[in-house]
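Chemist: Would you be able to build a 3D model of this:
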Amino acid sequence: MVAQVAVSHNSADKRTEGWLLVHSPVPVSCVFLSYLLIMWIGPRLMAHRQPVNIRALLIAYYLAMVCLSAYTFYEFTASSWLAGYNLLCQTVDYSESPLALRMANACWWFYLSQVIELSDTIFIILWKRNSQLTFLHVYHHGCMIFNWWARVKYVAGGQSFLSGLINSLVHMLMYLYYGLAALGPHMHKQLRWKRCLTFMQLLQFFIVTAHAAYSLYIDCDFPLSMNMLVLCYALSLTALFTKFCLQNYLSNKNKKI
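Modeler: Below is the predicted model:
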């Protein structure tokens, strides 16, 4: 049996130790607690106010997120291709080689993008779209930042790259859709692929679940605890997104007669 590396303080990736929001879980935990505080206070402050007109800000934000997602997608793809990554089982290269550092850097930028995406919730509150503040929304955003903090802290590369690559592609398309929708009602008739985006998100969770499960099955030389973390998280999102799809797209009560 391949020896599994236990994730502990001693096994932290020395290359990423001094990078922003990586050294300790305290900063990202403070970010998340602030996020929860905004979630609690925001809707109450906006309860008797009109929605804030943030259309221009939203368009700029969505454009920036499209660019950032495109960048991380490219970096994950290029780094894994040039390094000859095995899609089914890839160990972490902890060396200081240019390609290993490039992959670690891609992981960090993706992690940072997940922190930035917490802004989605602030915009929802200002726009008074509180129906979108679901458990799935908060769970997904909250878990992603801690999930990727752990990956950048301990395993910046290897198996970690695949879910980041797929998610970057999905988010690039998702923020493109949001950006076009934010241009105004005249664009809405042209945007008929929202359902496709939802099913793309669901598909990515199926892929990540299968990938993590297969890694465990073949005893891939990758930290067991990280593979289990990814598998459990992917399974939970698969269940939640499946429920969302059934309720919003496939249930009889939502079908047009």
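Chemist: C-alpha from now on. contacts and neighbour counts both.
Modeler: OK.
Chemist: Tyr154 reaches Val7, doesn't it?
Modeler: Yes. The pair Tyr154 and Val7 qualifies as a contact (CA atoms under 8 Å) at a distance of 6.8 Å.
Chemist: next one: stretch 39-56 to chain centre, how far?
Modeler: 25 Å (CA atoms, centre = their mean, to the nearest Å).
Chemist: how far does it stretch from start to finish?
Modeler: 23 Å (CA to CA, to the nearest Å).
Chemist: and Tyr154 and Val7? which has more neighbours close in?
Modeler: Tyr154 (26 against 16; other CA atoms under 10 Å).
Chemist: The more buried one and Ser11: what is the separation?
Modeler: For Tyr154, the distance to Ser11 - CA to CA - is 7 Å.
Chemist: same check, this time on Leu82
Modeler: Distance of Leu82 to Ser11, computed by CA to CA: 26 Å.
Chemist: which of these two has more neighbours?
Modeler: Between Leu82 and Ser11, counted using other CA under 10 Å, the more crowded position is Ser11 (12 against 9).
Chemist: how about the helices in the stretch 101-250 of the chain?
Modeler: 119-127, 135-154, 160-181, 194-217, 224-245 (DSSP state H, counting those that start in this stretch).
Chemist: Which helix runs longest in this structure?
Modeler: helix 55-82 (DSSP state H).
Chemist: report the angle between the axes of it and helix 160-181?
Modeler: Orientation check (axes from the mean of the first three to the mean of the last three CA atoms, to 10 degrees): helix 55-82 against helix 160-181 gives 150 degrees.
Chemist: What residues sit buried inside helix 55-82?
Modeler: When burial is assessed from 16 or more other CA atoms under 10 Å, helix 55-82 yields the following buried residues: 58-59, 61-66, 68-77, 79-80.
Chemist: likewise stretch 229-244?
Modeler: Val230, Leu231, Tyr233, Ala234, Leu235, Ser236, Leu237, Thr238, Leu240, Phe241, Thr242.
Chemist: same deal with stretch 27-47?
Modeler: Val28, Val31, Phe32, Tyr35, Ile38, Met39, Gly42, Pro43.
Chemist: To compare with the earlier structure, here is another sequence to fold:
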Amino acid sequence: MEVHPFVTGLQVLTIWEKAQFFYQGILENGDKRTDSWLLVYSPAPISGIFLCYLLIIWAGPKLMAKRQPVNLKLVLIVYNLAMVCLSAYMFYEFTAVSWMSRYSLLCQPVDYSDSPLAVRMARVCWWFYFSKVVELSDTMFFILRKKNNQLTFLHVYHHTTMIFNWWAGVKYVAGGQSFLIGLINSLVHVVMYLYYGLAAFGPHMTKYLWWKRYLTILQLVQFFIVIIHTAYNLFADCDFPDSMNMIVLAYSVSLILLFSHFYYRSYLTSKKTI
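Modeler: Below you'll find the model as predicted:
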């Protein structure tokens, strides 16, 4: 049966209106305290950063193909040590605010009030989110140094998904159960960026960096802790969005699989070869 163009036009208009309504809901149903903060109100800016990031990953190695690697020794030392400081600050803030607010490790709803501690927790959640945007620089450094073997699926997947996960975290649940993820990950990143900061000093530091494999184990441990914490909260009667818990649970499982594969390939397979 032939469909009249007018009917088709109405159907398209309805789909467009639904899309607009959905997008408006994304904008307006967030945490009003964080809406005015940088890169929070709309997903458009972070999506633009994401697209630029993908473009750089695609074009960067091509532009560097006939060029010499850039010497970034000083930049890497400063960058990594700065990230150690930022991670340490965030770990302190997550720990101090959750302690003073008497957060529960089993069930902690988000406090959407304007109390000083609630806003302070929301603010450190934003800093954690912003740190994930800053960490996209890791990829740029790989490209400029022609370390293209480091541009693995795990690396790109982890960096890109974290910015969207924590955009949603700050937009809708800046606090509550989210605090534990930020707290643990900040501590892990203190160790991780300390490792890369020391490595940036040069080959003479290699003998002091025997603990690289344990860094990967530490990363895996954090994912297992997050899974246990989130799974309990998902099935407990707790006033925290189950949708967020399910996303965190699925995401943590994916990271365990990817990091386990990395650990096996990097440390176990190489031993068998030797």
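Chemist: follow-up on the earlier one: residues in structure 2 aligned with the longest helix of structure 1?
Modeler: Mapping helix 55-82 of structure 1 onto structure 2 (TM-score structural alignment) gives residues 73-100.
Chemist: right, so of the helices of the stretch 101-250 of structure 1, which gets closest to Val22 of structure 1?
Modeler: helix 135-154 (5.8 Å; CA to CA).
Chemist: Quick check: the closest one compared with structure 2, mean distance?
Modeler: If you overlay the two and look at helix 135-154 of structure 1, the average distance to its match in structure 2 is 0.3 Å (mean CA distance after the TM-score superposition for structure 1).
Chemist: how far out from the middle of the chain is that helix?
Modeler: 7 Å.
Chemist: now for it, which elements pack on it?
Modeler: helix 25-46, helix 98-116, helix 224-245 (3 or more CA pairs under 8 Å, 6 or more residues apart in numbering; DSSP states H and E).
Chemist: so what's Trp148 of structure 1 closest to, chain neighbours aside?
Modeler: Tyr111 (5.4 Å; CA to CA, 6 or more residues apart in numbering).
Chemist: Also Gln159 of structure 1?
Modeler: Closest to Gln159 of structure 1 by CA to CA, 6+ apart is Gln90, at 5.3 Å.
Chemist: Near the one you found, how many other residues are there?
Modeler: 20.
Chemist: Contact partners for it?
Modeler: Gly158, Gln159, Cys220, Asp221, Phe222 (CA atoms under 8 Å, 6 or more residues apart in numbering).
Chemist: wait, doesn't the second one sit right on Phe222?
Modeler: What it means is Gln159 of structure 1. Yes. Applying CA under 8 Å as the test, Gln159 of structure 1 and Phe222 come out as touching, 7.2 Å apart.
Chemist: Go ahead and name everything in contact with stretch 102-113 of structure 1.
Modeler: So stretch 102-113 of structure 1 is contacted by 16, 65, 68-69, 72, 75-76, 79-80, 145, 148-149, 151-152, 156-157, 160-161, 164, 168 (CA under 8 Å, 6+ apart).
Chemist: and if you look at stretch 134-145 of structure 2?
Modeler: By CA under 8 Å, 6+ apart, stretch 134-145 of structure 2 touches 53, 56-57, 60-61, 64, 69-72, 148, 150-151, 159.
Chemist: swap in stretch 60-72 of structure 2?
Modeler: With CA under 8 Å, 6+ apart, stretch 60-72 of structure 2 has contacts from Phe141, Ile143, Leu144, Arg145, Lys146, Asn148.
Chemist: how many neighbours does the fifth one have?
Modeler: It stands for Lys146 of structure 2. Lys146 of structure 2, neighbours per other CA under 10 Å, totals 18.
Chemist: what's the answer for the first one, then?
Modeler: The burial count assigned to Phe141 of structure 2 is 16, neighbours taken as other CA under 10 Å.
Chemist: Quick one: map it onto structure 1.
Modeler: Per TM-score structural alignment, Phe141 of structure 2 is aligned with Phe123.
Chemist: do His261 of structure 2 as well
Modeler: Per TM-score structural alignment, His261 of structure 2 is aligned with Lys243.
Chemist: ok, now how distant is that match from Lys256 of structure 1?
Modeler: Lys243 of structure 1 is 19 Å from Lys256 of structure 1, by CA to CA.
Chemist: ok so, going back, could you export the contacts of Gln90 of structure 1 to JSON lines, including columns for neighbour count and distance to Leu21 of structure 1?
Modeler: Output for the contacts of Gln90 of structure 1, formatted as JSON lines (neighbours: other CA atoms under 10 Å; distance: CA to CA, whole Å):
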{"residue": "Gly158", "neighbour count": "23", "distance to Leu21 of structure 1": "21"}
{"residue": "Gln159", "neighbour count": "27", "distance to Leu21 of structure 1": "21"}
{"residue": "Cys220", "neighbour count": "21", "distance to Leu21 of structure 1": "28"}
{"residue": "Asp221", "neighbour count": "19", "distance to Leu21 of structure 1": "27"}
{"residue": "Phe222", "neighbour count": "23", "distance to Leu21 of structure 1": "23"}
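Chemist: of all those, which comes closest to His137 of structure 1?
Modeler: For the contacts of Gln90 of structure 1, the nearest to His137 of structure 1 is Gln159 (25.3 Å; CA to CA).
Chemist: which residues does the aligned residue in structure 2 for that closest one contact?
Modeler: Using TM-score structural alignment, the partner of Gln159 of structure 1 in structure 2 is Gln177. With contact taken as CA under 8 Å, 6+ apart, Gln177 of structure 2 is in contact with Leu105, Cys107, Gln108, Pro109, Val110, Phe240.
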